[in-house]
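> how would this look folded up:
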Amino acid sequence: MSDTQKPKDPVSKHPQPDFPEQEQAHPGWSGPMDPPPDHGEESYEGHGQLMDRKALVTGGDSGIGRAVALAFAREGADVLFSYLEAEEEDARETVRLVEEAGRRAVAFACDLREEAQCREIVDRAVAEFGRIDILVNNAAFQMSQPDGIQSISTEQFDRVVRTNLYAMFWLCKMTLPVMAKGGSIINSASVQAYKPSPHLLDYAMTKGAIVNFTQGLAQMVAQDGIRVNAVAPGPVWTPLIPATMPDTVEFGKQSPLGRPAQPAEMAPAYVFLASPRASYITGEIVNATGGTPLP
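I've put the predicted structure just below:
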């Protein structure tokens, strides 16, 4: 048994708050984060579960998206991922990790709030790989507003909804015609879908919608041989946190495990849902909340 396979105390497996105070401009990047996020660079071991599959992952430059891209590659998949131009440095690292795993990596800079750019990324994936077997709708935007709804501008609300919902809708609609039977769509929901934090009102609203959309679309395309599921993480230590939250010191402390998840801890759920092992699972939400009970 390798060291990564040995059972470990989930409470002490990764860093626990209190963390140093830290703040970044949006969209943030992994480099200055303290502690550094773990994407599975040293721990994730692949077992060929996604051999020669072709994946499109949004927001794959850092955080959960990078961890998923890395895990998919080590399981045998080629990966095209989206990122914002400001995230170029993080995107290069994701490319390096995927290629180091012996798989093809394509980084695509775009703004998924625009329908035309969603079409471009789907077309690029098909041009590069010939098909799309797995679609992971992971890119998201949030911005904490502790002063309440009066502080949520129309500009912010529009950005949250277009990034989190419009892009998911467009990408699913555009990908389904080029996805063969056996394909898998995985959406990133959140514990916020069930237990919304007031300071993340608009973000939490979109995550609730993602749960509903996932369950509805799963029924719609079941007879086409396509499975649609979602992962609902609890607090996860990603660049979005110091870039959008007012207090990082105690981030994740409220979870029963007493700490935030690391991105690497989310990736196995995405791998499972994408793999043939989950062939009878569709319309489901895999909750990975660190013990927070959900309905």
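
> okay, CA-based contacts and neighbour counts for the rest of this
OK.

> which is the next helix or strand following the helix ranked longest in the chain?
Counting residues, the longest helix found in the chain (DSSP state H) is helix 201-221. On the C-terminal side of helix 201-221, the closest following helix or strand by DSSP states H and E is strand 227-233.

> hmm, back to that, show the secondary-structure elements that the longest helix of the chain is packed against.
Packing contacts for helix 201-221, counted by 3 or more CA pairs under 8 Å, 6 or more residues apart in numbering; DSSP states H and E, involve helix 154-161, strand 184-188, strand 227-233.

> my guess is Val191 meets Gly234, correct?
Yes: under the criterion of CA atoms under 8 Å, Val191 makes contact with Gly234 at 5.1 Å.

> for the closest residue to Ala274 other than its chain neighbours, what are its contacts?
Take Ala274 and drop its neighbours on the chain: the residue closest to it by CA to CA, 6 or more residues apart in numbering is Ser184, 5.6 Å away. With contacts defined as CA atoms under 8 Å, 6 or more residues apart in numbering, Ser184 is in contact with Asp133, Ile134, Leu135, Ile226, Arg227, Val228, Asn229, Leu273, Ala274.

> List just the nearest of those to Gly208.
For the contacts of Ser184, the residue nearest Gly208 by CA to CA is Asn229; the value is 13.8 Å.

> how near is that closest one to Ala125?
From Asn229 across to Ala125, the span is 21 Å (CA to CA, to the nearest Å).

> now Val160
In terms of CA to CA, Val160 sits 25 Å off from Ala125.

> tell me the secondary structure for the closest residue to Tyr166 other than its chain neighbours?
Distance criterion CA to CA, 6+ apart; nearest residue to Tyr166, sequence neighbours excluded, is Arg113 at 6.9 Å. Here Arg113 is coil, with the state taken from DSSP: H, G, I helix; E, B strand; the rest coil.

> got a list of what Arg113 touches?
So Arg113 contacts Arg159, Arg162, Thr163, Tyr166, Ala167 (CA under 8 Å, 6+ apart).

> Which one (most neighbours) among those?
Ala167 (24 neighbours; other CA atoms under 10 Å).

> Report whether that one is found in a strand, as I expect.
No: looking at Ala167 with three-state DSSP, it is helix, so not inside a strand.

> how about this one, so we can line them up?
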Amino acid sequence: MLMKAKSSDAGDPIAIATDVSSEEDCKKVVDQVASKFGRIDILVNNAGVEHYTNLVEEITEAWLVRLFRTNIFGYFFMTKHSLKHMKEGSCIINTASVTAYIGSPHQLLDYLSTKGSIVSFTRGLALRLVDQGIRVNGVAPGPVWTPLQPASQPAYEVEYLGSDVPMRRAGQPYEIAPSYVFLASNQCSSYMTGQVLHPNGGTIVNG
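Alright, predicted model coming up:
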């Protein structure tokens, strides 16, 4: 799939399996990428997990630790080790979620807490790096058809995914991807940092 997506003037892409909850693993990935390509121009922090539960009482300490280590610690680790390979004009894009802005009345309290952290991380990091000429922005998608949905939710929830947003449907990955391309392009978004785009099917958010 990576080979099909690459442009004719690009080097061969690489895919590396890793555990972003481990700082050591994150450093290894960054070092491999920097060794092959010489620098890092764009970092997209996107890895995440979620766990379906209706009750706060069902959220265990072990699960909460795993969730935060994957969903936000991993963003810190990848960013920390990538920065020394990034120069002026580089950018970082963090994946948040619409749930960080509107909450969820029935489930995902633990998940949306990590996504709220990502929004704050994005804004704070943007201000920290602005003098280095490195932009930091985020994307907060609404419900999207990805493998995470059937893997983490009951079938009856997946069946109605997206039915409660104004467009009355879940999005497709190809509808979300242009937001990342826009933020990655200095031609399109060179005057944007610390901001979050909201491809979410029409849900109105204040942020």
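
> give me the element the aligned residue in structure 1 for Pro150 of structure 2 is part of.
Residue mapping for Pro150 of structure 2 onto structure 1 gives Pro242, with TM-score structural alignment as the criterion. Under the criterion of DSSP H and E, Pro242 of structure 1 resides in helix 240-244.

> Give me the mean distance between that helix and structure 2.
Once fitted to structure 2, helix 240-244 of structure 1 is off its aligned match by 0.4 Å on average (mean CA distance after the TM-score superposition for structure 1).

> returning to what we had before: compare Asn229 and Ala125 of structure 1 (neighbour count), which wins?
Taking other CA under 10 Å, Asn229 of structure 1 and Ala125 do not tie; Asn229 has more neighbours (26 against 21).

> Need the counterpart of that one in structure 2.
Checking TM-score structural alignment: Asn229 of structure 1 goes with Asn137.

> gap between its match and Lys27 of structure 2?
22 Å.

> what does Gly48 of structure 2 give?
18 Å.

> Next: Ser117 of structure 2.
22 Å.

> Which one's more surrounded, those two?
Lys27 (18 against 15).

> Quick check: that one touching Thr79?
No: using CA under 8 Å, Lys27 of structure 2 is not in contact with Thr79, being 9.7 Å away.

> returning to what we had before: tell me the counterpart of the residue nearest to Ala274 of structure 1 in structure 2.
Looks like Ser184 of structure 1 aligns to Cys91 there (TM-score structural alignment).

> for structure 1, what spans make up the helices?
63-74, 88-100, 115-129, 154-161, 167-175, 201-221, 240-244, 263-274.

> Go through the ones you listed and name the closest to Lys253 of structure 1.
helix 240-244 (13.7 Å).

> one step back: what's the average distance for the longest helix of structure 1 when superposed on structure 2?
Mean deviation for helix 201-221 of structure 1: 0.5 Å (mean CA distance after the TM-score superposition for structure 1).

> what's near enough to touch Ile16 of structure 2?
Val29.

> counterpart of it in structure 1?
Checking TM-score structural alignment: Ile16 of structure 2 goes with Phe108.

> got it, and Pro166 of structure 2?
Aligned partner of Pro166 of structure 2 by TM-score structural alignment: Pro256.

> Its match and Pro293 touch, don't they?
No: here Pro256 of structure 1 does not reach Pro293: they are 9.3 Å apart, not a contact under CA under 8 Å.

> Spit out the residues that contact Val191 and Gly234 of structure 1 alike.
Asn287, Thr289.

> mind checking how far stretch 177-187 of structure 1 is from the chain centre?
Averaged C-alpha coordinates place stretch 177-187 of structure 1 at 17 Å from its chain's average position (CA atoms, centre = their mean, to the nearest Å).

> Next, the distance between the ends of that stretch.
Stretch 177-187 of structure 1: ends 18 Å apart by CA to CA.

> Buried residues of that stretch, list them for me.
Met179, Ala180, Gly183, Ser184, Ile185, Ile186, Asn187 (16 or more other CA atoms under 10 Å).

> Out of these, name the two that are farthest from one another.
Ala180 and Asn187 (18.2 Å).

> so what's the most centrally placed residue in structure 2 up against?
Central residue of structure 2 (CA atoms, centre = their mean): Thr95, 2.1 Å from the mean position. The neighbours of Thr95 of structure 2, taking CA under 8 Å, 6+ apart as the test, are Val44, Asn45, Asn46, Ile118, Gly138, Val139, Ala140, Pro141.

> Dump these to a markdown table, plus distance to Asn54 of structure 2 and neighbour count.
Shown next, in a markdown table, are these (distance: CA to CA, whole Å; neighbours: other CA atoms under 10 Å):
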| residue | distance to Asn54 of structure 2 | neighbour count |
| --- | --- | --- |
| Val44 | 30 | 18 |
| Asn45 | 27 | 21 |
| Asn46 | 25 | 15 |
| Ile118 | 23 | 25 |
| Gly138 | 28 | 27 |
| Val139 | 26 | 24 |
| Ala140 | 23 | 23 |
| Pro141 | 22 | 22 |
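
> Out of the residues you listed, flag the one nearest to Ser7 of structure 2.
Closest to Ser7 of structure 2, out of all of the contacts of Thr95 of structure 2 and judged by CA to CA, is Val44, at 18.9 Å.

> How many residues are close by the equivalent of Ala184 of structure 2 over in structure 1?
Superposed on structure 1 with TM-score structural alignment, Ala184 of structure 2 falls opposite Ala274. Per other CA under 10 Å, the neighbour tally for Ala274 of structure 1 reads 28.

> In contact with Ala274 of structure 1, which residues?
Here Ala274 of structure 1 is in contact with Leu50, Ile134, Gly183, Ser184, Ile185, Ile186 (CA under 8 Å, 6+ apart).

> Give the aligned equivalent of Gly116 of structure 2 in structure 1.
Match for Gly116 of structure 2 (TM-score structural alignment): Gly208.

> Please report the distance of that match from Gln150 of structure 1.
Gly208 of structure 1 is 21 Å from Gln150 of structure 1, by CA to CA.

> Could you check which of these two has the larger neighbour count?
Between Gly208 of structure 1 and Gln150, counted using other CA under 10 Å, the more crowded position is Gly208 (18 against 7).

> Distance of that one relative to Ala125 of structure 1?
In terms of CA to CA, Gly208 of structure 1 sits 28 Å off from Ala125 of structure 1.
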